[in-house]
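Asker: here you go, sequence then predicted model.
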Amino acid sequence: MSSKVTEITEELVQPILAEMNLELVDVEFEKEGKNWFLRVFVDKEGGVDIEECGQVSEKLSEQLDEQDPVTVPYFLEVSSPGAERPLKKPQDFIDHLNSSIYVKLYEPIEGDKEHEGVLKAFENNVVTIEITIKTRKKEIEIPYEKIAKARLAVTFN
C-alpha cells in the first residue's frame, strides 16, 4: 500500500510543483505509532517558505480527496527537506558537488558501510567522496547502486 500511495502522490503533486517552480525532493507514507503520515518534501533554489508549503498542501489535498488513494486516516505534511536534505536521484548528487554528504551503503567499501565527507564528483554512476581520517584526506569511489541512503550533512568547523 505504501509504495502505491507515494507513487500516486508523486503523480498528483508534480503538476502543482511545476506550476509553482518547485522541485519534488521526496514523498514518504509512514506509520508512526497509531497514526499514518503522508509527507511531501519540496524545495527550490534558496529554499521554500511556509506559504509555499501551505499552497502545495491545499492544492494536493484537493487532488488526494478526488483520487482517494489512501484507505486509512492520515495526516498530510508538506515541508522543506531541511538542512540534511536526502539525495535521491543522480541529479541530486550533481547539484550538490563540493557539499558535505553522508552515505549509508548496502555493503562495506573500505571496511565501512557509512561514510561522511565532501562530494567531489558524480561520473559514470560513481560517487566520489573526499573523507578525512585524522589529518589525512582520502577519496573513496562508491558505485551509485550500492548506496542505500544519502543526504547532505551539516558540518561545524
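Answerer: Cool, got the structure. Residues are numbered from 1 along each chain as shown.
Asker: rest of the way, CA atoms for contacts and neighbours
Answerer: Noted.
Asker: this protein: helices as residue ranges?
Answerer: Assigned by DSSP state H, the chain shows helices spanning 2-20, 50-67, 90-95.
Asker: make a markdown table out of the ones you listed and add mean neighbour count.
Answerer: Shown next, in a markdown table, are the helices of the chain (neighbours: other CA atoms under 10 Å):
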| stretch | mean neighbour count |
| --- | --- |
| helix 2-20 | 15 |
| helix 50-67 | 15 |
| helix 90-95 | 15 |
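Asker: pasting the second one now:
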Amino acid sequence: MTEKATQLSALLAPTVEALGLQLLGIEYLPAPGGSLVRLYLDVPDAEAETRYVTIEDCEAVSREVSARLDVEDPISGNYTLEVSSPGIDRPLFAPAQFARFAGERAKVGLKLPQEGRRRLTGTIVSVEGGSILFDVDGQPLTVDFDNVDKARLVPDWAALGLAPARDAAGGDARPGKPGRKRAAAKRSPKAG
C-alpha cells in the first residue's frame, strides 16, 4: 500500500470495525481530475464460514466512511469512494493475509525486479516475518513483503465449477466429440 493508503487505513479501520466488518486494505489512486479511494471489506475470521460481505454492508460502510472523511478531510481535492467485498480474486495487503491463504495461488507485481521478473504467479507456501515463500513453476522464490506492489489470489475456476478441469497435459479433460478430420480436396486444373 502507498503511504496515503496506509494513512487512510489507520484512520478508517475503527469505523469499519464498529460496523462489525474488517478493513482488508485500501487502494489510493491519485489522478488529475480526482482521486480514487477503494476500500476492501471482509467479515471477521470467526464469521468467515457463515457470513459474506453484502451490498448492505458496503452501503453502510460507505455512509460512515464518507462522514468520517468529511470531518477529517485527509484527501485534498476531489475523490471517488468505492467500497467493495474482496471477491474471489481477493487482493492481499499484508503478510498475515498471505499466511491465511497458504496453499493458494497468487498473482504478484513487484516494485523492483527479483530474479529477472517484475511479475509472478505462484503458490503461497509460507510466510515468515516479512518474507513470503512462493512455489513458482516448481521452484522456490522468497519475496520480501516490502517489495510487493500488488497481489491478488488466482481463483481455481475448475474447483469452483466455472471452468472445465484440465488434464495432466493441460488440455480440456471433458469428454467430448472426437475432432473432425478434413480431407484436402484435390483440384485439377480446368482444361479450357
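Answerer: That came in fine, so what should we check first? What you see is a predicted model, and the numbers here were worked out from it, not measured in a lab.
Asker: what does the superposition give as a TM-score?
Answerer: The TM-score (TM-score structural alignment, normalised by the length of structure 1) is 0.79; 150 aligned residues with a CA RMSD of 2.4 Å.
Asker: mind putting the helices of structure 1 into CSV with distance to residue 145 of structure 1?
Answerer: Formatted as CSV, those follow (distance: least, CA to CA, whole Å):
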stretch, distance to residue 145 of structure 1
helix 2-20, 20
helix 50-67, 32
helix 90-95, 10
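Asker: can you show me the strands along structure 1?
Answerer: Here structure 1 has its strands, by DSSP state E, at 23-32, 35-43, 74-79, 100-109, 112-123, 126-133, 136-143, 147-152.
Asker: just send these back as a markdown table, with distance to residue 89 of structure 1 and mean neighbour count too.
Answerer: As requested, these are exported to a markdown table (distance: least, CA to CA, whole Å; neighbours: other CA atoms under 10 Å):
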| stretch | distance to residue 89 of structure 1 | mean neighbour count |
| --- | --- | --- |
| strand 23-32 | 9 | 16 |
| strand 35-43 | 14 | 19 |
| strand 74-79 | 19 | 16 |
| strand 100-109 | 13 | 18 |
| strand 112-123 | 11 | 18 |
| strand 126-133 | 12 | 18 |
| strand 136-143 | 13 | 14 |
| strand 147-152 | 10 | 18 |
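Asker: residue 56 of structure 1: which of those is closest?
Answerer: Checking those against residue 56 of structure 1 by CA to CA gives strand 74-79 as the closest, at 7.1 Å.
Asker: which part of structure 2 matches that closest one?
Answerer: The aligned range for strand 74-79 of structure 1 in structure 2 is 79-84, by TM-score structural alignment.
Asker: ok, and what's touching the matching stretch?
Answerer: Residues from elsewhere that reach stretch 79-84 of structure 2 (CA atoms under 8 Å, 6 or more residues apart in numbering): 34-41, 58-59, 61-62, 66.
Asker: nice, that's everything, thank you.
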